[in-house]
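1. Let me see the structure of the following:
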Amino acid sequence: MSNDFLTIALPKGKLLTDSLEVLTQAGVECSEVSEESRKLLFPLDGAEAQIIICRPTDIPTYVEHGAADIGFVGKDTLLEENKDVAELLDLKFGYCRFVVAMPEENVPPRLPNGTFDLSVLNHQRVATKFTRVAEEFFRQKGMQVVPIKLHGNIELAPRVNLAEMIVDIVSTGTTLRQNHLVEVAPILEATTRLIANRVAYRMKYQRINELTEKLREIVK
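-> I've put the predicted structure just below:
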C-alpha cells in the first residue's frame, strides 16, 4: 500500500447516491460501491484507494482517528460531533436547515420586527438529536435550555409534554406541519462537506488536494 493510498468514508443513507455521483464525476471509479451489498469496504481497483461505508454520525470519528483519510459528512453532524478534522469543501448537496419549532398553540409572542420572542423559552426543555447545536444557539442569545436527547421521532416530544420545543433539521417542513409544529427560529443551514484527517492532509496533501480541486470544479 503506497503512501498516497486513500481511504474515503461515505455515509449510509440518502447522501450516499450523491456522494458516489460527484466522486464518479471527479474520476473515481466507484460503480461497484452499493448500499445494497452487505460489504462495508470496497477496494477501488487501480485507484490506490478504498471506500468505506459508515453511519453518518460516525464519519467524523473515523476521520479524526485516521481510519479514513477523508470523508463526506453533513454539516449538521460535523457541528454536533465537534471532532478535530479539517473541513475542506462545501459539496452543496444534502441541504437541510436547523430550526427551533413548537406546538402551534404555544408559540411565543412576536416582537416588533416580526420575529418570535424567544426569551420566554429560557430554562425550558428542548428535545433534539443535536444537543450541542441547541445549547450553543441559545447560549449565544444569553439563554439556557434543558436538552433532552432523543434519537428519533423528535416531533412527538412537545405533543406528549416531554419538552416545550424541539431543535431539528428540516428540508421542506412537511413533517412539522403534519405534527402541528411551527418554526419559531432558524438556526443555520447545512450541506454535505468534505473533511480530512489533519495528519493525512499534510502527508497526502497532493493526492487529497487534487481530488478536492476536482470536486470544487464539479460543485461550482
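
2. CA only for contacts and neighbour counts going forward, please
-> Will do.

3. Now tell me what touches stretch 29-38 from outside.
-> 12-13, 16, 20, 23-24, 42, 44, 47, 51, 53 (C-alpha atoms under 8 Å, 6 or more residues apart in numbering).

4. which other helices and strands contact the longest helix out of those in the chain?
-> For the chain, the helix with the greatest residue count under DSSP state H is helix 205-219. Other elements packing on helix 205-219 under the criterion 3 or more C-alpha pairs under 8 Å, 6 or more residues apart in numbering; DSSP states H and E are helix 14-25, strand 86-90.

5. Could you point out which of the ones you listed sits nearest P103?
-> helix 14-25 (28.2 Å; C-alpha to C-alpha).

6. Show residues contacting the closest one.
-> Here helix 14-25 makes contact (C-alpha under 8 Å, 6+ apart) with 10, 29-30, 35, 72, 93-94, 215, 218.

7. swap in stretch 169-189?
-> 95-104, 107-108, 115-116, 137, 155-156.

8. What residues of that stretch count as buried?
-> 169-170, 176, 181-185, 187 (16 or more other C-alpha atoms under 10 Å).

9. and if you look at stretch 114-134?
-> By neighbour count on 16+ other C-alpha under 10 Å, the buried set for stretch 114-134 is 116-118, 121, 125-131, 133-134.

10. Between those residues, which sits nearest Y205?
-> The shortest gap between Y205 and any of those belongs to V133, at 31.0 Å (C-alpha to C-alpha).

11. Downstream of the lengthiest strand in the chain, the next helix or strand is which one?
-> What stands out as the longest strand in the chain, according to DSSP state E, is strand 181-190. Counting by DSSP states H and E, the next helix or strand C-terminal to strand 181-190 is strand 192-196.

12. neighbours around M165, how many?
-> 29 (other C-alpha atoms under 10 Å).

13. what residues are up against it?
-> Per C-alpha under 8 Å, 6+ apart, neighbours of M165: 100-103, 124-127, 157-158.

14. Now show me the structure for the sequence below, then we'll compare the two:
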Amino acid sequence: MIKLALPTGDLRRPLAALLERIGLQVEGYGEGSRAYRLPARGQAPLRVRVFRERDIPIQIALGNYDLGICGLHWVEEFLGRYPGEAIVRLGGLPLGEASLFVAAAPGQWGSLRDLAGRWGVRIVSEFPNLAESFALAARLPAYRVIPVWGAAEAYPPEDADLTLVAARDEAALAEMGLVPLHRLLAGRAWVIAHRESLRSKDMGWLLAALASCGLETGGGLSLPPPLALSRVPPAPPAPRQTVRIALPDGHQQRHVLEALAEAGLEFEGYAQGERRPRAPLEDVEAKVVRPQDMPQMVALGAFDLAVTGRDCLLEHLYRFPSSPVEMALDLGRGAFDMSAVVAADLPAATLAEALAFWRSRGKRVVRIASEFVSIADHYARSRHFWRYRVVPTAGASEGFVPEDAELLIEGTETGRTLAENQLKAIDVLFRSTTCVIVGKGAVHGERGELVKALLAKLARGAVAASARM
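-> As a prediction, the model looks like this:
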C-alpha cells in the first residue's frame, strides 16, 4: 500500500482538483474535512493522511510515508538542517507558487549592500535554517537568527532588521508592509518521496499520474554573494522610555479582547487585525505577534510584558530553565487542559495502564507527537518512560495516533476533535489559561512604575474572569 501525505491549508482546494483530474479521488479533502485520515480511490490501494506543510518533509524522511506534497520552501528548510536525510525531490506541480523573500520595513534598508559588514543583524523567520544559510552566504558578522512560529512580517523594524518570509510575489509582500531585498527561493507545491520507498515499492501508476501534470525540475536556493567585508560596528541601542506589550493573534485574541474590555483598556485596531494597535495609555506601545513566540521575545528584552498562554510559557521554560521571564498575572481565560491522548480503542484508562500495555506488546520506543516538544519531553522524563521519541509537529496532531505515534500531548477543551478522530485523553498535565508574562525585574526597572500600572489595570479583567469560573 502506498502512503501519501497531503497538506492542509491553502493548497487543499487546488490540489484536490488536480488529483481528481489525474484519477485520484480523496474524499472530503478539497472540502476541508476535519478528519486527518481520508479515504482515497486510485488504481491501487492508497492511504492518505493530511498534515501541516512543515511536517510533511519530516514524515517522508522518517519513512512513515512514501510520497508527500508540500511547498518547496518547507523541503529546503528541512534539508537545510538535515541534508543527508532520505528525501528525493521529484518535481514541482503547477500550483502553490510561492517565493521566499529576504525583506525589511520600508525605508529600513535600500539594498543588501547596506548590510555589508554590519554587526549584529537580527533576522526573524519561520525558516531559521534557511535564514542561517542566507546569513552565512552573505558573510554577515555576528548575526542573530530569531526563530518564530509565524507573523514574521510583524517584527521589522523595531524587533528585527530583516525577515525571511514566504509570499506569492512582491505585490503580496507589499501587502505585508515589507519591501524585498533578495529572493532566496522561487518554488511551488513539490512532490517528494522517501528514497527507500522509490526503490522497494511499486508506485509507478501514481508517479506516472503526477508526472502527467508536467513536473517542474530545478528549484533550489539562490544565495547572495558575499557582501563587502568592511566592519560596521553596531549602533548603540536607542534609549527607550516606553513600555512595550505584546498581544496575541489567533484563537487567544477573543479571550484577550474580553479581558481588555473589562479592564478598561482598548487597544485601537487590535480587534481589526492591525499588527500595531494604538495603546490607550501614554508611553505604551503594542504589537500583535504569535503567543508561542512571546516568552522568547520577552526574554530577549524586546517586550516588557506579553499576554500569552501558560502552555507557551512552560514550553519556553522547560527548554530554557534559567530564562529571565515569569508569569505576573493569570487572567483565568481561554482555559483548556494539556492532555496525554491515545487511540480510543486502546485498552487503557490511565497512563500507567497504557505503558504496561505497550510493554506487553514489545514496544521498545514510545513515540510522542506534539507541538509542545519541551513539554512532551518533560512529561516523558518525569513519568519515567523507558525509551521514547518526541515527534515534533506543526499542528493537525490528532492524526498522528495510532499509526505514527502512540501518544499525543495536546490541548483539549471540549473533546469534540478527539472524538472525531477516535482518540481519548488518559491524563492531564496541567490546566492552561491566558496569562501575562514579564521579564524578571521588569517592575523594578526604569519603566517599572508604568509596568505595575499596566498590570494593575489588567488585573481587573483577571478578577472578573475568576468570579465566573
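
15. quick one on the thing from earlier: okay, and the longest helix of the first structure goes to which residues in the second structure?
-> Using TM-score structural alignment, helix 205-219 of the first structure corresponds to residues 448-462 of the second structure.

16. same question, stretch 70-81 of the first structure
-> The aligned range for stretch 70-81 of the first structure is 305-316, by TM-score structural alignment.

17. Could you work out the end-to-end span of that stretch for me?
-> 15 Å (C-alpha to C-alpha, to the nearest Å).

18. Okay, helices next: where are they in the first structure?
-> 14-25, 59-64, 75-81, 131-140, 156-159, 174-178, 198-203, 205-219.

19. Can you lay out the helices and strands packed on helix 205-219 of the first structure as CSV showing mean neighbour count?
-> As requested, those are exported to CSV (neighbours: other C-alpha atoms under 10 Å):
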stretch, mean neighbour count
helix 14-25, 15
strand 86-90, 18
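
20. got the contact list for the residue lying closest to D304 of the second structure once chain neighbours are set aside?
-> Among residues not flanking D304 of the second structure along the chain, R244 sits closest, at 5.4 Å (C-alpha to C-alpha, 6 or more residues apart in numbering). R244 of the second structure is in contact with 284-287, 302-305, counting by C-alpha under 8 Å, 6+ apart.

21. R244 of the second structure -> the first structure?
-> By TM-score structural alignment, R244 of the second structure lines up with T7.

22. separation between that match and R97 of the first structure?
-> Taken as C-alpha to C-alpha, the span from T7 of the first structure to R97 of the first structure is 29 Å.

23. Pipe the helices of the first structure into a markdown table and attach distance to L89 of the first structure per row.
-> Below are those laid out as a markdown table (distance: least, C-alpha to C-alpha, whole Å):
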| stretch | distance to L89 of the first structure |
| --- | --- |
| helix 14-25 | 13 |
| helix 59-64 | 15 |
| helix 75-81 | 11 |
| helix 131-140 | 21 |
| helix 156-159 | 35 |
| helix 174-178 | 29 |
| helix 198-203 | 13 |
| helix 205-219 | 7 |
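
24. after superposition, how close is the longest helix of the first structure to the second structure?
-> Once fitted to the second structure, helix 205-219 of the first structure is off its aligned match by 2.2 Å on average (mean C-alpha distance after the TM-score superposition for the first structure).

25. angle of that helix against helix 14-25?
-> Interaxial angle of helix 205-219 of the first structure relative to helix 14-25 (axes from the mean of the first three to the mean of the last three C-alpha atoms, to 10 degrees): 100 degrees.

26. follow-up on the earlier one: how about the helices and strands packed on helix 205-219 of the first structure in a markdown table, adding distance to I148 of the first structure?
-> Listed next are those as a markdown table, based on distance: least, C-alpha to C-alpha, whole Å:
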| stretch | distance to I148 of the first structure |
| --- | --- |
| helix 14-25 | 26 |
| strand 86-90 | 29 |
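
27. how about those, which one is nearest R198 of the first structure?
-> Taking C-alpha to C-alpha, strand 86-90 is the member of those nearest to R198 of the first structure, at 5.9 Å.

28. Map P56 of the first structure across to the second structure for me.
-> Using TM-score structural alignment, P56 of the first structure pairs with P291 in the second structure.

29. residues touching its match, list them.
-> 247-249, 307-309, 312.

30. at 6 Å what do you get?
-> Listed by C-alpha atoms under 6 Å, 6 or more residues apart in numbering, the contact partners of P291 of the second structure are 248, 308.

31. Distance-wise, check A67 of the first structure relative to K14 of the first structure.
-> 23 Å.

32. And stretch 440-447 of the second structure, how far out from the chain middle?
-> Distance of stretch 440-447 of the second structure from the chain centroid (C-alpha atoms, centre = their mean, to the nearest Å) equals 30 Å.
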